[in-house]
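Enquirer: Sharing a sequence plus its predicted fold:
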Amino acid sequence: MREMTDREHVGTQYASVDRLETRRSVWGPGPDGVSPVDVLRTLVVSSAARRVVEVGCGTGKFARSVLEEAPGTDYVATDLSPAMVEATRALGVAAEVAPADRLPFADGSFDGAVAAWMLYHVPDLDRTLAELRRVLRQGGHLFVATNGREHLADLLRAAGGEPLVTQFSSENAAEVLGRHFEHVVQRDIETRATFPDHAAARAYLATFAPTLADTLPHFDGPRTYAGRTAVLSAH
């Protein structure tokens, strides 16, 4: 889907926090009780990175959660969306508007970098990863989260669509990161999206696929669908 990496389309998607909050609200741990957000946070905190930059920070909730566990961290969040930067600053996190492929920081400025559920959006994936490599010091770690091709695939198929295939998924993430980092470790995690009713499922689909929202067959009561996510660290 070309619009996934089209900067104007992505800018419209994240012009306000509403769509992102709608998407996040339905997700919970899978059958193993593991949350990928918790896994990602643990990796960042346990790395003891003194300076961390996050690209595509969204509403800043992840950054805030890291700072609550590691308050001494010098954490800088960035996003293309002024609305997301404003929401992040409102949580007391230093944030600025910046594209992930042109970060306004010197070489080797950070011990850690975070790119959570956003690398499938960047127009030039290798340029963005090279930029993240540039701002990391020697031995610094990049922490990444992304979804797999079967992520919510059953919901998409039920609406008459196909699984969402992106440029950066759990199936190819390690190989892509390996072009820029020597060591890559991946953990695959199954999650669950729970919708209390048909209207909630339609509202979720409408945030990124309005035509599928309109074609989702009606169902009664709650529905739960599987998600596929990967959390990776690279250095």
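Expert: Structure's in. What do you need?
Enquirer: C-alpha from now on. contacts and neighbour counts both.
Expert: Noted.
Enquirer: got the residue ranges for the helices in the protein?
Expert: According to DSSP state H, the chain carries its helices in the segments 7-13, 18-25, 36-46, 61-69, 82-90, 125-135, 153-158, 173-177, 198-206, 210-215.
Enquirer: Format those helices as TSV; extra columns: distance to residue 225.
Expert: Shown next, in TSV, are the helices of the chain (distance: least, C-alpha to C-alpha, whole Å):
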stretch	distance to residue 225
helix 7-13	23
helix 18-25	13
helix 36-46	16
helix 61-69	24
helix 82-90	28
helix 125-135	29
helix 153-158	7
helix 173-177	23
helix 198-206	10
helix 210-215	15
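Enquirer: so which of those gets nearest residue 55?
Expert: Closest approach to residue 55 among the helices of the chain (C-alpha to C-alpha): helix 125-135, 8.9 Å.
Enquirer: distance between the closest one and the chain's centre?
Expert: In terms of C-alpha atoms, centre = their mean, to the nearest Å, the centre of helix 125-135 is set 16 Å apart from its chain centre.
Enquirer: got a list of contacts for it?
Expert: Applying C-alpha atoms under 8 Å, 6 or more residues apart in numbering, the contact partners of helix 125-135 are 100-103, 105-110, 113, 119, 122, 142, 177, 180-181.
Enquirer: I'd like to know how many residues surround residue 221.
Expert: 9 (other C-alpha atoms under 10 Å).
Enquirer: Now do the contacts for it.
Expert: 196, 197, 198.
Enquirer: The second one and residue 153: what is the separation?
Expert: Using C-alpha to C-alpha, to the nearest Å, we find residue 197 at a distance of 18 Å from residue 153.
Enquirer: between those two, who's got more neighbours?
Expert: residue 153 (19 against 15).
Enquirer: wait, doesn't that one sit right on residue 165?
Expert: No. Taking contacts as C-alpha atoms under 8 Å, residue 153 lies outside contact range of residue 165: 10.1 Å.
Enquirer: contacting residues for residue 144?
Expert: Counting by C-alpha under 8 Å, 6+ apart, residue 144 makes contact with 40, 114, 115, 116, 117, 231, 232, 233.
Enquirer: Export those to CSV and append columns for neighbour count and distance to residue 204.
Expert: Shown next, in CSV, are those (neighbours: other C-alpha atoms under 10 Å; distance: C-alpha to C-alpha, whole Å):
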residue, neighbour count, distance to residue 204
40, 22, 24
114, 25, 25
115, 20, 23
116, 22, 19
117, 20, 17
231, 23, 23
232, 23, 26
233, 22, 29
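Enquirer: Which pair of the residues you listed spans the longest distance?
Expert: Maximum distance among the contacts of residue 144 (C-alpha to C-alpha): 13.6 Å, for 117 and 233.
Enquirer: if we can go back for a sec, just the closest of the contacts of residue 144 to residue 172, please.
Expert: Nearest to residue 172, judged by C-alpha to C-alpha, of the contacts of residue 144 is residue 232 at 11.5 Å.
Enquirer: Put this next to the previous one:
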Amino acid sequence: MGVPADYDEDPERFRLGTRVTERYLTGTSSLYERVAARLGGDVLDIGCGEGALSAVPAEAPVRIVGLDASATMLRAHPRPAVRATAVRLPFKDGTFDAAVAVNMLYHLDDPVPAIREARRVLAPGGLFIAPAISRYDSPELAHVWRREPTCFDAEEAPDIVARVFGRGRVEVERWDAPLITLPDQEAVRDFLTARQVAEASVLAGRVHAPVAVTKRGALVLARR
């Protein structure tokens, strides 16, 4: 069962998560910067949201096409942008030099059909990038909140992608470091709220701030 998406019903929750990450990220580049550094040519951003990837300066010439199922998200995304689902991409085979799915495959009941579609629209040698969050993310907050397992956690994501692209075509870059520092209980509350945690204000009161939060995950890359 995929994690329910509420981007049309409650877009402010998503925007709050973006603000928390941007405000309290410490000591490293953002996930979107890591992804953008690998891109060039025509890129399909699957589950593009409001355009976080498009906002990152690319190191090589790049043309990003945003795609999302949420009309609310797409209204804020720079053009070109297309409303569609990840399991039925409205593009011909071999259209893109890269396809990116940043922290969105866990919303699907089964990520494999979407990964197959991403591979289909890639040109030969094209790059697929799918970051995945570890189920052991944010251990410093485990006494008030634990991330529920999903269908595309970092622990299984490389094997899932390899089922589509082939094991010899998959690379993995993992991260495991204190990357966000929440300075006070208000910041902790916002961090939890952005993750759909019930009673976030109450639970934030049980966290001693400031707290450095360890982010764990993997960048899964595959070539067609």
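Expert: Arrived safely. As the structure is a computational prediction, the values presented were derived from the model and not from experiment.
Enquirer: now what about the TM-score between them?
Expert: After superposition, the two chains reach a TM-score (TM-score structural alignment, normalised by the length of structure 2) of 0.85; 219 aligned residues with a C-alpha RMSD of 2.4 Å.
Enquirer: preserved in structure 2, out of the contacts of residue 144 of structure 1?
Expert: With both residues aligned by TM-score structural alignment, their matches' C-alpha atoms under 8 Å, the contacts of those that structure 2 also has are 114, 115, 116, 117, 231, 232, 233.
Enquirer: And the second one, what's its match in structure 2?
Expert: Spelled out, it's residue 115 of structure 1. Under the alignment defined by TM-score structural alignment, residue 115 of structure 1 is paired with residue 101 of structure 2.
Enquirer: Give me the contacts around stretch 177-196 of structure 2.
Expert: With contact meaning C-alpha under 8 Å, 6+ apart, stretch 177-196 of structure 2 is reached by 13-14, 16-17, 20-21, 24-28, 200-201, 203-205, 207-216.
Enquirer: Can you turn the buried part of the residues you listed into a PyMOL selection?
Expert: Listed next is the PyMOL selection for buried residues among these, using 16 or more other C-alpha atoms under 10 Å:
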select buried, resi 13+14+16+17+20+21+24+25+200+201+203+204+207+209+211+212+213+214+215+216
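Enquirer: and the spatially most central residue of structure 1, what does it touch?
Expert: Nearest residue to the geometric centre of structure 1 (C-alpha atoms, centre = their mean): residue 117, 1.5 Å. By C-alpha under 8 Å, 6+ apart, the residues touching residue 117 of structure 1 are 144, 145, 146, 147.
Enquirer: one more time with 6 Å, if that's ok
Expert: Taking C-alpha atoms under 6 Å, 6 or more residues apart in numbering, we find residue 117 of structure 1 in contact with 145, 146.
Enquirer: still on that earlier bit, could you dump the kept ones among the contacts of residue 144 of structure 1 to CSV with distance to residue 55 of structure 1?
Expert: Formatted as CSV, those follow (distance: C-alpha to C-alpha, whole Å):
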residue, distance to residue 55 of structure 1
114, 6
115, 5
116, 8
117, 10
231, 15
232, 15
233, 15
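Enquirer: Tell me the residue in structure 1 aligned with residue 216 of structure 2.
Expert: Aligned counterpart of residue 216 of structure 2 in structure 1: residue 228 (TM-score structural alignment).
Enquirer: Please look at its match and residue 151 and confirm they touch.
Expert: Yes. The criterion here is C-alpha atoms under 6 Å, and residue 228 of structure 1 meets it with residue 151 at 4.5 Å.
Enquirer: From residue 29 of structure 1, how far out is the residue nearest to residue 232 of structure 1 when sequence neighbours are not counted?
Expert: The shortest distance from residue 232 of structure 1 to any non-neighbouring residue, by C-alpha to C-alpha, 6 or more residues apart in numbering, is to residue 186 (4.4 Å). According to C-alpha to C-alpha, residue 186 of structure 1 and residue 29 of structure 1 sit 18 Å apart.
Enquirer: again with residue 79 of structure 1
Expert: From residue 79 of structure 1 over to residue 29 of structure 1 (counting by C-alpha to C-alpha), the distance is 26 Å.
Enquirer: go on, residue 124 of structure 1?
Expert: 31 Å.
Enquirer: What of residue 55 of structure 1?
Expert: Look at residue 55 of structure 1 and residue 29 of structure 1: by C-alpha to C-alpha, they are 24 Å apart.
Enquirer: now do residue 7 of structure 1
Expert: Residue 7 of structure 1 is 31 Å from residue 29 of structure 1, by C-alpha to C-alpha.
Enquirer: what about residue 41 of structure 2, neighbour count?
Expert: When neighbours are defined as other C-alpha under 10 Å, residue 41 of structure 2 has 13 of them.
Enquirer: And for residue 77 of structure 1?
Expert: Look at residue 77 of structure 1: counted by other C-alpha under 10 Å, it has 28 neighbours.
Enquirer: ok, and what's touching stretch 73-91 of structure 1?
Expert: 16, 50-60, 94-99.
Enquirer: In contact with residue 147 of structure 1, which residues are there?
Expert: Listed by C-alpha under 6 Å, 6+ apart, the contact partners of residue 147 of structure 1 are 169, 170, 228, 229.
Enquirer: hmm, which of those residues are common to structure 2?
Expert: Among the contacts of residue 147 of structure 1, the ones whose aligned partners also touch in structure 2 (both residues aligned by TM-score structural alignment, their matches' C-alpha atoms under 6 Å) are 169, 170, 229.
Enquirer: Run a quick neighbour tally on the first one.
Expert: Spelled out, that is residue 169 of structure 1. Residue 169 of structure 1 has 24 neighbouring residues, counting by other C-alpha under 10 Å.
Enquirer: For it, what is the corresponding residue in structure 2?
Expert: The equivalent of residue 169 of structure 1 in structure 2 is residue 153 (alignment by TM-score structural alignment).
Enquirer: what's the distance between that match and residue 207 of structure 2?
Expert: Distance of residue 153 of structure 2 to residue 207 of structure 2, given as C-alpha to C-alpha: 25 Å.
Enquirer: Count the neighbours of the closest residue to residue 182 of structure 1 other than its chain neighbours for me.
Expert: The shortest distance from residue 182 of structure 1 to any non-neighbouring residue, by C-alpha to C-alpha, 6+ apart, is to residue 235 (6.1 Å). The number of residues packed near residue 235 of structure 1 is 20, by other C-alpha under 10 Å.
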